[in-house]
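[1] pasting the structure only:
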């Protein structure tokens, strides 16, 4: 079976596309971001957006083991973690490692707010719901980077 797909590529010609590509993380500061997302297309899309904003992205990593190893070698400034990594696996081990080394993170989830199926995850930076709104993601990154700068 052959699978095909198409993606719209930005030429960067419109004002909106140029604004999307500008880093907007509080100080125009570019950061190193660990991305953990088991759904490959979502992960690739998020990585592309973050890189367009000028950030360096490691990932998407699809398993906790890959993500923890990447965190050790990459040395991220912050991380974006999908809560549910499929097959009964969560990003809890990654969050624990990041807590140990002092790297802030935000969770992503496809669960609706208050869903009984949603694992109970909490962190200082909260949870973003999928599909991720880019304005909300930018605002969250700005907030996280501002805290990094205060530390």
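    Structure received. A quick note: this is a predicted structure, and the numbers were derived from the prediction, not measured.
[2] make it CA atoms for all contacts and neighbour counts henceforth
    Fine.
[3] just the element for the residue nearest to residue 125 when sequence neighbours are not counted, please.
    Distance criterion Cα to Cα, 6 or more residues apart in numbering; nearest residue to residue 125, sequence neighbours excluded, is residue 106 at 5.2 Å. For residue 106, the host element (DSSP states H and E) is strand 105-109.
[4] return the distance of the helix or strand that that strand is followed by from the chain's centre.
    Remark: after strand 105-109, the chain's next helix or strand is strand 127-129, criterion DSSP H and E. Put simply, strand 127-129 sits 10 Å off its chain's centre (Cα atoms, centre = their mean, to the nearest Å).
[5] now swap in stretch 32-44 and tell me
    On Cα atoms, centre = their mean, the centre of stretch 32-44 falls 6 Å from that of its chain.
[6] one more: stretch 141-151?
    Its chain's C-alpha centre and that of stretch 141-151 lie 15 Å apart, by Cα atoms, centre = their mean.
[7] quick one: the strands in the protein?
    Taking DSSP state E as the criterion, the chain carries its strands at 32-36, 56-61, 78-82, 105-109, 127-129.
[8] second structure follows, compare the two:
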């Protein structure tokens, strides 16, 4: 099942991962806003654009992405949180679904975006 084209705010502080995230999202047919690497830049871009969804790294250069998550929730914009941390370390964000465990690949992103759109994700290919 193909997912709709989305305008996705990409928030990732590690340059190589940010470029990979952008490439994967574009390969899936989406428009990428950013990527941006810190809380201030993300909030500024969020205020200047109208994303359909967001992929947000939980930790941006040692700073929590919680202000971004709160702004997305207030604006009613669905998002997926990405992190290499264990779920217990992410309690500050509250219930976050979908969650993308780092390292991730295109299938993980597509699955998260399907969940954001309220579609049943397909099982992981073997």
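    Ah, there it is. Everything quoted here is computed from the prediction, not taken from an experiment.
[9] what's the TM-score here?
    Remark: TM-score between the superposed chains equals 0.84 [TM-score structural alignment, normalised by the length of the second structure]; 118 aligned residues with a Cα RMSD of 1.8 Å.
[10] turn the strands of the first structure into a markdown table, columns for mean neighbour count.
    Shown next, in a markdown table, are these (neighbours: other Cα atoms under 10 Å):
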| stretch | mean neighbour count |
| --- | --- |
| strand 32-36 | 25 |
| strand 56-61 | 20 |
| strand 78-82 | 25 |
| strand 105-109 | 22 |
| strand 127-129 | 18 |
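[11] re the thing from before, counterpart of the residue nearest to residue 125 of the first structure over in the second structure?
    Under the alignment (TM-score structural alignment), residue 106 of the first structure maps onto residue 80 of the second structure.
[12] can you pull the contacts of that match?
    Going by Cα atoms under 8 Å, 6 or more residues apart in numbering, residue 80 of the second structure touches 54, 55, 56, 96, 97, 98, 99, 100, 112, 113, 116.
[13] swap in residue 96 of the second structure?
    By Cα under 8 Å, 6+ apart, the neighbours of residue 96 of the second structure are 80, 81.
[14] any idea how far residue 18 of the second structure is from it?
    Separation of residue 96 of the second structure from residue 18 of the second structure (Cα to Cα, to the nearest Å): 21 Å.
[15] now residue 114 of the second structure
    Distance, residue 114 of the second structure to residue 18 of the second structure, by Cα to Cα: 21 Å.
[16] and what of residue 40 of the second structure?
    Separation of residue 40 of the second structure from residue 18 of the second structure (Cα to Cα) stands at 16 Å.
[17] repeat that for residue 88 of the second structure.
    From residue 88 of the second structure over to residue 18 of the second structure (counting by Cα to Cα), the distance is 25 Å.
[18] who has more neighbours, the two?
    Set residue 88 of the second structure next to residue 18 and count neighbours by other Cα atoms under 10 Å: residue 18 wins out with 19 against 7.
[19] which residue lines up with the more buried one in the first structure?
    Residue 18 of the second structure maps onto residue 43 of the first structure when the alignment is built from TM-score structural alignment.
[20] tell me which stretches of the first structure form helices.
    For the first structure, the helices defined by DSSP state H cover 15-21, 40-52, 64-74, 92-101, 134-150.
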